[in-house]
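Asker: Below are the sequence and a predicted model; questions follow.
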Amino acid sequence: MTANTHRKTPVTLLGLGAMGTALARTWLAAGHPLTVWNRTPARAEALAAEGAKVADSVAEAVAASTLVVVCLLDDASVGTALDGADLTGRDLVNLTTTTPAQARARAAWAEERGARYLDGGIMAVPPMVGIPEAGGYVFYSGSRELFELHRESLAVPVGTAYVGEDAGFAALHDVALLSAMYGMFAGASHAFALIRGEDIDPVAFAPLLGDWVRAMVGPMVDGTARGLASGAYDDSESNLAMQVAGTPTFLTTAEEQGVSPELIRPYFELMRRGLAASGAGEGTTSLVDLLVRKG
């Protein structure tokens, strides 16, 4: 153990799946004393060989460090794992994927047990961990004071982005971005399905699709944000009336190509509802409010 290691914040990590193991290795490489626990002890053997201390129980692991990071399967796993552990005086950072409501409830649960709490949403996959140029980061929400205290240590595996005192905001940002991702995945899947049966090389088609999506999504995202902030939903260049008029072509093309419209039809139906509710001059920004359930 070097003198440099002693100056680093000790970390306890609960959970050694693919993500947990990647996090553990970066903290070890950076010289942080690391205590780990995993329900299946065999997963900790390689980390022990790299310098991690392996705890026999969650209680032992939690007692080893003030900073306790949790990266488990789901919120229920967090409650089960920490049940019976003394959290008094501990700084609990939960990187487990949860809903915003679960994060808020877990924050209250931790505080009742004498711990300070930060929730995190990981915007990275394991191969991105420990590689700054890969662009991965974690959303954090909860105690700002706690985030600032441990910012340097938390930034070792991937970047950090603090999004507010509300403990649910990290999970909300995480799910919002991932939901947008899956929507784009759906569109890309439909596009590839349309050309699937033709003499069109998907590898040659891919950069056309990628460039088009990037060119369209950026301005759309910025325009929607500005419209929501200002309340100005009019769009003279690409209003709902114009877009709805074009949807039969897309649906007919799918039918001709033998492709199910299940990925694009729901959005077209939402556009028609928006047109009926708001009039021809508004753009797709108005659809955001149509999605939000009232009452």
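Answerer: Yep, that arrived.

Asker: use CA for all of it now, contacts and neighbours both
Answerer: Fine.

Asker: contact partners of the helix or strand hosting Ser153?
Answerer: Ser153 belongs to helix 144-154 when assigned by DSSP states H and E. Among residues not part of helix 144-154, those counted as contacts by CA atoms under 8 Å, 6 or more residues apart in numbering are Thr9, Asp91, Arg116, Tyr117, Leu118, Tyr140, Thr160, Tyr162, Gly164, Glu165.

Asker: put this beside the first:
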Amino acid sequence: MGSHVQQSKASVTVIGLGPMGQAMAGAFLDAGYAVTVWNRTASRADRLVARGAALADSAEAAAAANELVVLSLTDYDAVFAVLESAEAAVAGRVFVNLSSDTPARAREAARWVTERGGSHLTGGVQVPPSGIGSPESSTFYSGPVEPFQRHRAALEVLTGADYRGDDPGLAQLYYQIQMDLFWASMSGYLHATAIAEANGIPAEEFRPYAVSAASIMPGMIEFYAPRITAGNHLGDVDRLAMALASIEHVRHTAEASGVDGALPALLAEAVRRGVEAGDGAASLTSLVARFRRA
């Protein structure tokens, strides 16, 4: 493929055809876009090509085919490998980087692309591949506002677009703090399920009680966020010392059940440091400041 940018109809390139990239390319095809794809393992493009996508023979050819280039790769090591191989085609292109990594690496990629005459939009997709194509889904974006606005209609083929600002690191920051909450919550659920099953309670029997416990969280976040913002960590509704006692009860229950107690032990250690520093009568929210200092 040459360097001519397609102009006949709405067009896009998708580089990276894991489950997320497959879903994105498919959504663009469904929306009537002319789609060019490239993946290191070319066979992953077979189903998309059968649906009308064009398979480029290199990352450079894929990037050269369209102004809008969506990157859906494992991490920014893979992103840089692709960008460096496509360096000659970077100028004049808008790279929408929907790969996951740290805010610092997003800023690094944005600098690299900008220095070579291209534009870089960072994205943090908030849904699994099954959520692509749904307007109820959302993706964080950050970077230069002009190319974001120019290509917003294309981005909204994939999900709703939540623009967070011109700092290219912001979309990744918002994404990673969401993931921080997600992985901690899922780990807690799986650990509780392990204790349940070790005591003869199947996951399906535990399910409604797990859902009930998880359903408390939105209300707690709504209640505590304004207090955290105000620096109010008064122990009027909860206390760090009580939290420590409760977490230790969980740990002892896990260990007595033959379940690894490392996860509650880790939580207990974080809380214990606060208690030992004199915050035992303060709210659990006092850990926010302690985590920052750590």
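Answerer: All right, it came through fine. None of the values given here were measured: they were computed from a predicted structure.

Asker: rewinding a little: what about the helix or strand that the helix holding Ser153 of the first structure is followed by, how far off from the second structure?
Answerer: Remark: after helix 144-154 of the first structure, the chain's next helix or strand is strand 159-162, criterion DSSP H and E. Aligned to the second structure and superposed, strand 159-162 of the first structure gives a mean residue distance of 1.6 Å (mean CA distance after the TM-score superposition for the first structure).

Asker: Quick check: next helix or strand after strand 159-162 of the first structure?
Answerer: Downstream of strand 159-162 of the first structure, the next assigned helix or strand under DSSP H and E is helix 169-195.

Asker: Now the element after that next one, going C-ward?
Answerer: That would be, after helix 169-195 of the first structure and using DSSP H and E, helix 202-230.

Asker: Pull out the buried positions in that following helix.
Answerer: Leu209, Gly223, Thr224, Gly227 (16 or more other CA atoms under 10 Å).

Asker: so how far is Tyr233 of the first structure from the residue nearest to the second one when sequence neighbours are not counted?
Answerer: For Gly223 of the first structure, ignoring the flanking residues on the chain, the nearest one in space by CA to CA, 6 or more residues apart in numbering is Thr285 at 7.9 Å. Taken as CA to CA, to the nearest Å, the spacing of Thr285 of the first structure relative to Tyr233 of the first structure amounts to 6 Å.

Asker: got it, and Tyr140 of the first structure?
Answerer: 32 Å.

Asker: if I pick the residue nearest the centre of the second structure, what's in contact with it?
Answerer: Against the mean C-alpha coordinate of the second structure, by CA atoms, centre = their mean, the closest residue is Tyr175 at 4.2 Å. Contacts for Tyr175 of the second structure (CA under 8 Å, 6+ apart) come out as Gly124, Val125, Gln126, Phe140.

Asker: so which of the contacts of helix 144-154 of the first structure is the most crowded?
Answerer: Tyr140 (32 neighbours; other CA atoms under 10 Å).

Asker: what about it, which helix or strand?
Answerer: Assigned by DSSP H and E, Tyr140 of the first structure falls in strand 137-142.

Asker: Can you list the neighbours in contact with that strand?
Answerer: By CA under 8 Å, 6+ apart, strand 137-142 of the first structure touches 107, 117-124, 147, 158-171, 173-174.

Asker: now stretch 208-228 of the first structure
Answerer: Here stretch 208-228 of the first structure has contacts from Ala188, Tyr233, Thr284, Thr285, using CA under 8 Å, 6+ apart.

Asker: at 7 Å what do you get?
Answerer: Here stretch 208-228 of the first structure makes contact (CA atoms under 7 Å, 6 or more residues apart in numbering) with Tyr233, Thr285.

Asker: for stretch 117-129 of the second structure, same thing?
Answerer: Contacts for stretch 117-129 of the second structure (CA under 7 Å, 6+ apart): 19-20, 23, 90-98, 100, 106, 110, 113-114, 137-144, 168, 171-172, 175.

Asker: Quick check on those residues: which are buried?
Answerer: 20, 23, 90-98, 100, 106, 110, 113-114, 137-144, 168, 171-172, 175.

Asker: Let me know the distance separating the counterpart of Leu72 of the first structure in the second structure from Ala265 of the second structure.
Answerer: In the second structure, the residue paired with Leu72 of the first structure according to TM-score structural alignment is Leu73. From Leu73 of the second structure across to Ala265 of the second structure, the span is 35 Å (CA to CA).

Asker: The two: which is more packed in?
Answerer: More neighbours surround Leu73 than the other of Leu73 of the second structure and Ala265, with 21 against 16 (other CA under 10 Å).

Asker: Isn't the more buried one up against Ser99?
Answerer: Yes - if you go by CA atoms under 7 Å, Leu73 of the second structure and Ser99 touch, sitting 5.0 Å apart.

Asker: Distance from the chain centre to stretch 70-86 of the first structure, please.
Answerer: Counting by CA atoms, centre = their mean, to the nearest Å, stretch 70-86 of the first structure is centred 20 Å from the centre of its parent chain.
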